[in-house]
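Undergrad: turn this into a model:
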Amino acid sequence: MKINTPPPFDITDPAQAVEALPYLLGYQPDGPDGMVFALTHDTQRDRPVFSQRFALPSATVDPREAADRMMHDILDRLEEFAIGPADVLLYLCAGREEAKDGYNAMGRYRTLADALLLSAEAHGVGTLGVMFVTATHWWAYHHRNPLHRGEGMPVDGPDSPGAVTRNARALGFPAPPSEAKIRAAFEPVTGREAKVQRAAIGKEVGLQAERVQASGVDVETDRAAAILDRLLLDGGDGTLLTDLTPAQTAELIIALRHRPLRDIALSYTEPDELARARELWELLARRCASAHTVLTSAPLTLAAFAAAVAGEVPAALSMLGQVRRVEPKYVLAQNIEQIVMAGSVAALVESMQDLRAERLHGREG
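TA: From the prediction side, this is the model:
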């Protein structure tokens, strides 16, 4: 059964379905976090209609409850799209550490795979396949072919192209980027640097509270905006961003938790600003000194927006996915993700540029 996504692949051929996964995701799934990726297929129109990403449940979570929650989310989306009969293709993607021992990891998730199959059946959704995938090997749960090797089948891709990669190349599609490389840009600092940075952030929380109490929120926002203007406006003042002190980056990290400054930060999208702005946002995310703090939400969302403006949608979605894992209800990230998926980034850029012009005109006046 051919799926005419770019590039097309046979959804009933596990090898092709796995080889197509990076094109469906927008990146090679070699990052640190595992996930369940669901591709839902409209059986009447014979076409894929949407995809969803879910976190792999931890060992303390009942697999049946986790499977039912995922299936409920899929059914909710089916209702939104007003789709009748549907099938789902499910990928259980290993995180970086689990991928080191893919066979045993595959075995550990068999209960979840069984639960997903049973939950789909109970909810009237067909299952095209449930597969466990690492960056190098794949296994098909419940597969009828006994010849599939127990140690896993090798993943086809750029280094060993199969039908999907050959089709992609013929159509001019580049190989999707590595998620691990995307994530490396905002991996948190560690060791002594992390200790110093956390201390600076803790101190800045108190300092900012004192300044707000003394002068008010608007004055504090203007103060932080002046710092961003100095670093970024029209290309900035040439300061080497990596030379910013822990105290200087902590000041911006805390300030960006406030919406007025985040709106200003979205406006640095001119050609001589964009790359430097993204560099600053990624630096601030790293200097939050933890991948699990909500302080990363603002700089990562801003970095994602800068990536999207530059046309790097896979990088943008990877960053927004990290925000979703840390702070699921972070509204700015939700809005940016919707805008990116809808292809409406240019409209938001124009809107933020109008607000920027008003701000700068008011400052000059």
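
Undergrad: going forward, measure contacts between C-alpha atoms and count neighbours the same way
TA: Fine.

Undergrad: now do the contacts for Leu90.
TA: Val36, Phe37, Ala38, Leu39, Thr127, Leu128, Gly129, Val130, Met131 (C-alpha atoms under 8 Å, 6 or more residues apart in numbering).

Undergrad: buried stuff in the strand or helix carrying it?
TA: In this assignment (DSSP states H and E), Leu90 forms part of strand 86-93. Of all the residues in strand 86-93, those buried under the rule 16 or more other C-alpha atoms under 10 Å are Ala86, Asp87, Val88, Leu89, Leu90, Tyr91, Leu92, Cys93.

Undergrad: quick check: the third one vs Asn104, distance?
TA: Shown here: Val88 relative to Asn104, a distance of 25 Å by C-alpha to C-alpha, to the nearest Å.

Undergrad: do the first one as well
TA: Applying C-alpha to C-alpha, the value for Ala86 to Asn104 is 31 Å.

Undergrad: before we move on, what about the second one?
TA: When distances are taken as C-alpha to C-alpha, Asp87 and Asn104 turn out to be 28 Å apart.

Undergrad: now swap in Pro328 and tell me
TA: 30 Å.

Undergrad: looking at these two, which one has more neighbours?
TA: Pro328 (15 against 12; other C-alpha atoms under 10 Å).

Undergrad: shouldn't Pro6 be within a strand?
TA: No: assessed with DSSP: H, G, I helix; E, B strand; the rest coil, Pro6 is coil; it does not lie in a strand.

Undergrad: residues in contact with it?
TA: Pro6 makes contact with Tyr23, Ala168, according to C-alpha under 8 Å, 6+ apart.

Undergrad: ok, now with 10 Å
TA: Ala20, Tyr23, Leu24, Val164, Asn167, Ala168, Leu171, Gly172, Phe173 (C-alpha atoms under 10 Å, 6 or more residues apart in numbering).

Undergrad: next one: Ala342
TA: Per C-alpha under 10 Å, 6+ apart, neighbours of Ala342: Ile336.

Undergrad: go on, Ser351?
TA: Leu266, Ser267.

Undergrad: distance of it relative to Tyr268?
TA: Distance from Ser351 to Tyr268, by C-alpha to C-alpha: 12 Å.

Undergrad: count residues in the vicinity of Ala333, would you?
TA: Here the count is done by other C-alpha under 10 Å, and Ala333 has 26 residues near it.

Undergrad: I meant Asp159, not that one.
TA: The tally of other residues near Asp159 (other C-alpha under 10 Å) stands at 8.

Undergrad: now show me the structure for the sequence below, then we'll compare the two:
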Amino acid sequence: MTTHSSPAQITLRSPAELADALPYLMGFHPDDSIVLVALQGERGRFGGRLRLGIPRDRAEWSDVAAQLAECLIGGSERRGARPTGVIAFLCQDADGAGEEPRQVMDRLRPLAQRLRMACGRLDVPVVEALCISSGRYWSYCCPDVTCCPPEGAPLTPPGTSPMAAAATYAGIQVRGSLREMEARLAPVSGPPARLAAQEKALDEAAAALVPRILGAADRDAVGEDTLALAGRLLARLRAAPRTGADDAAAEEDARDDELVSDEEAATVVLGLQDRGTRDRAAEWMEGPAAAAALRLWRLLARRCVGAFDEHAAAPLTLAGWTAWSAGDEATARVALAAALRADEEYAFARLLHDAVNEGLDPEPLRASLRKQRAGRRHQARRDPVRGGE
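TA: From the prediction side, this is the model:
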């Protein structure tokens, strides 16, 4: 099996090398996850990949396996490249309540079997299925105890494998664990009084803005006010640069949170519930504004507390879009999955999530948004009153 990370190329020949490659394929360590990776061509080049949390209810495993197989193989076929094989990864650490990693492997074996059967029914074999738990891996397919012993084998120490060297050469980053990435998007925690103050601000913003958004006469004015405030917050964040180090992310996110008041966050969150306003906010997708925009959308998602948790779908989707536009597919996948957990019917998040998973190019959407912005500016020059930014 071959992975291409231009200009580097590396061939993976063993379960150990596949287990080591997983974080580099995904861009993060996918804890509590099913990951399926498509193989393309005679040499088994890595193609599309899917990730889903492992369902706690075993009764769901058969349906989930069938859906994942159909999504991966069907998506590959729509792109004109039917997979020649699939690699399955089951990633879950021991629960800390006396369960051993080998017991995790045994517990998940029926799920691995269901994944193999689901892919097989579509005439695509699972050529390897691995369980990764608490620093060790097991193969559900390899019978050779010299390379895959019953007690499992230790994962390669981080940064010491050929895959790690190739990834470093290609500029590929592993952004911590999935759990850590999701924590950056989750509602803030803290003293009850602090959370109550943010929820009160959201309540007041909803009472003030929702009737205006629903009323045609005032909707555009709310959008303009929302975007103007978001622009000021972007400038504020850009003036407070970050190191960008993953190990400082939580601390730097906390500093970002201090820069935006409850009332400011609530006003922008409620304003972004309007689709037109959200689509204009998506234009902060490239150039100097993009990094600050990603920080702002994460921040706003964290402020969607209490009864307003579903409102996080809009800023989470914008975070996913901004990350995807910037080439950070790992962050995009996590943010868009979080948006769909907040509101499974949120159409923009669903479209973007499918596009990222199918390996599409974000440039057509960027071009559309640029055209939208240029058209609005042209209208502003012709009619400053009606077309102004």
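
Undergrad: got a TM-score for the two of them?
TA: Overlay of the two chains. TM-score (TM-score structural alignment, normalised by the length of the first structure): 0.81; 358 aligned residues with a C-alpha RMSD of 3.7 Å.

Undergrad: so the strand holding Leu90 of the first structure matches what in the second structure?
TA: Counting by TM-score structural alignment, strand 86-93 of the first structure lines up with residues 84-91 of the second structure.

Undergrad: so how far is that stretch off the chain centroid?
TA: Averaging C-alpha positions (C-alpha atoms, centre = their mean, to the nearest Å) puts stretch 84-91 of the second structure 19 Å from its chain's average.

Undergrad: the spatially most central residue of the second structure: which element?
TA: Central residue of the second structure (C-alpha atoms, centre = their mean): Val334, 1.7 Å from the mean position. Assigned by DSSP H and E, Val334 of the second structure falls within helix 329-342.

Undergrad: Val64 of the second structure and Pro55 touch, don't they?
TA: Yes: the pair Val64 of the second structure / Pro55 is scored as a contact, 8.2 Å apart, by C-alpha atoms under 10 Å.

Undergrad: list the residues that contact both of the two?
TA: Ile34, Leu111.

Undergrad: on that earlier part again, how big's the offset between the strand holding Leu90 of the first structure and the second structure?
TA: For strand 86-93 of the first structure, the mean deviation from the second structure after alignment is 1.3 Å (mean C-alpha distance after the TM-score superposition for the first structure).

Undergrad: could you point out which element follows the lengthiest helix in the first structure?
TA: For the first structure, the helix that runs over the most residues, judged by DSSP state H, is helix 191-215. Using DSSP H and E, the helix or strand that follows helix 191-215 of the first structure in sequence is helix 217-232.

Undergrad: who touches that next one?
TA: 208-209, 211-214, 233, 235-241, 248, 251-252, 254-256, 258-262, 264-265, 268-270, 272-277, 280, 363.

Undergrad: what range in the second structure does the helix or strand immediately after it in the chain sit on?
TA: The helix or strand immediately downstream of helix 217-232 of the first structure is helix 246-255, counting by DSSP H and E. Mapping helix 246-255 of the first structure onto the second structure (TM-score structural alignment) gives residues 262-271.

Undergrad: what's the average distance of that stretch to the first structure?
TA: On superposition with the first structure, the mean distance recorded for stretch 262-271 of the second structure (mean C-alpha distance after the TM-score superposition for the first structure) is 1.9 Å.

Undergrad: chain center to that stretch, what's the gap?
TA: The mean C-alpha position of stretch 262-271 of the second structure is separated from the chain mean by 23 Å, C-alpha atoms, centre = their mean.

Undergrad: show me what counts as buried in stretch 367-379 of the second structure.
TA: The neighbour-count check on stretch 367-379 of the second structure (16+ other C-alpha under 10 Å) flags Leu369, Arg376, Arg377, Gln379 as buried.

Undergrad: again with stretch 253-269 of the second structure
TA: Asp253, Asp256, Asp257, Val260, Asp262, Glu263, Glu264, Ala265, Ala266, Thr267, Val268, Val269.

Undergrad: distance across that stretch, terminal residue to terminal residue?
TA: For stretch 253-269 of the second structure, the end-to-end distance is 18 Å (C-alpha to C-alpha).

Undergrad: could you say which helix or strand contains Ala129 of the second structure?
TA: Per DSSP H and E: strand 126-133 holds Ala129 of the second structure.

Undergrad: right, I mislabeled it, should have said Gln353 of the first structure
TA: In the assignment (DSSP H and E), Gln353 of the first structure maps to helix 345-364.

Undergrad: what is the equivalent residue in the second structure for Leu231 of the first structure?
TA: Aligned partner of Leu231 of the first structure by TM-score structural alignment: Leu233.

Undergrad: what residue in the first structure is paired with Arg370 of the second structure?
TA: So Arg370 of the second structure corresponds to Glu350, using TM-score structural alignment.

Undergrad: go ahead and confirm that match touches Ser267.
TA: Yes: counting by C-alpha under 10 Å, Glu350 of the first structure touches Ser267, with 9.0 Å between them.

Undergrad: find the residues that touch each one of these two.
TA: With C-alpha under 10 Å, 6+ apart, Glu350 of the first structure and Ser267 have common neighbours Arg356.

Undergrad: tell me the secondary structure at Tyr268 of the first structure.
TA: Tyr268 of the first structure - assigned by three-state DSSP - is coil.

Undergrad: list the contacts for it?
TA: Here Tyr268 of the first structure is in contact with 228-229, 232-235, 274-278, 302, 306, 349, 352-353, 356 (C-alpha under 10 Å, 6+ apart).

Undergrad: now do it against Leu355 of the first structure, distance only.
TA: Distance from Tyr268 of the first structure to Leu355 of the first structure, by C-alpha to C-alpha: 11 Å.

Undergrad: what lies in contact with the helix or strand hosting Arg280 of the second structure?
TA: For Arg280 of the second structure, the host element (DSSP H and E) is helix 275-281. Contacts with helix 275-281 of the second structure, where a contact means C-alpha under 10 Å, 6+ apart, come from 219-220, 222-227, 230-231, 268-269, 271-272, 282, 293, 297, 314-315, 317-318, 348, 369, 372-373.
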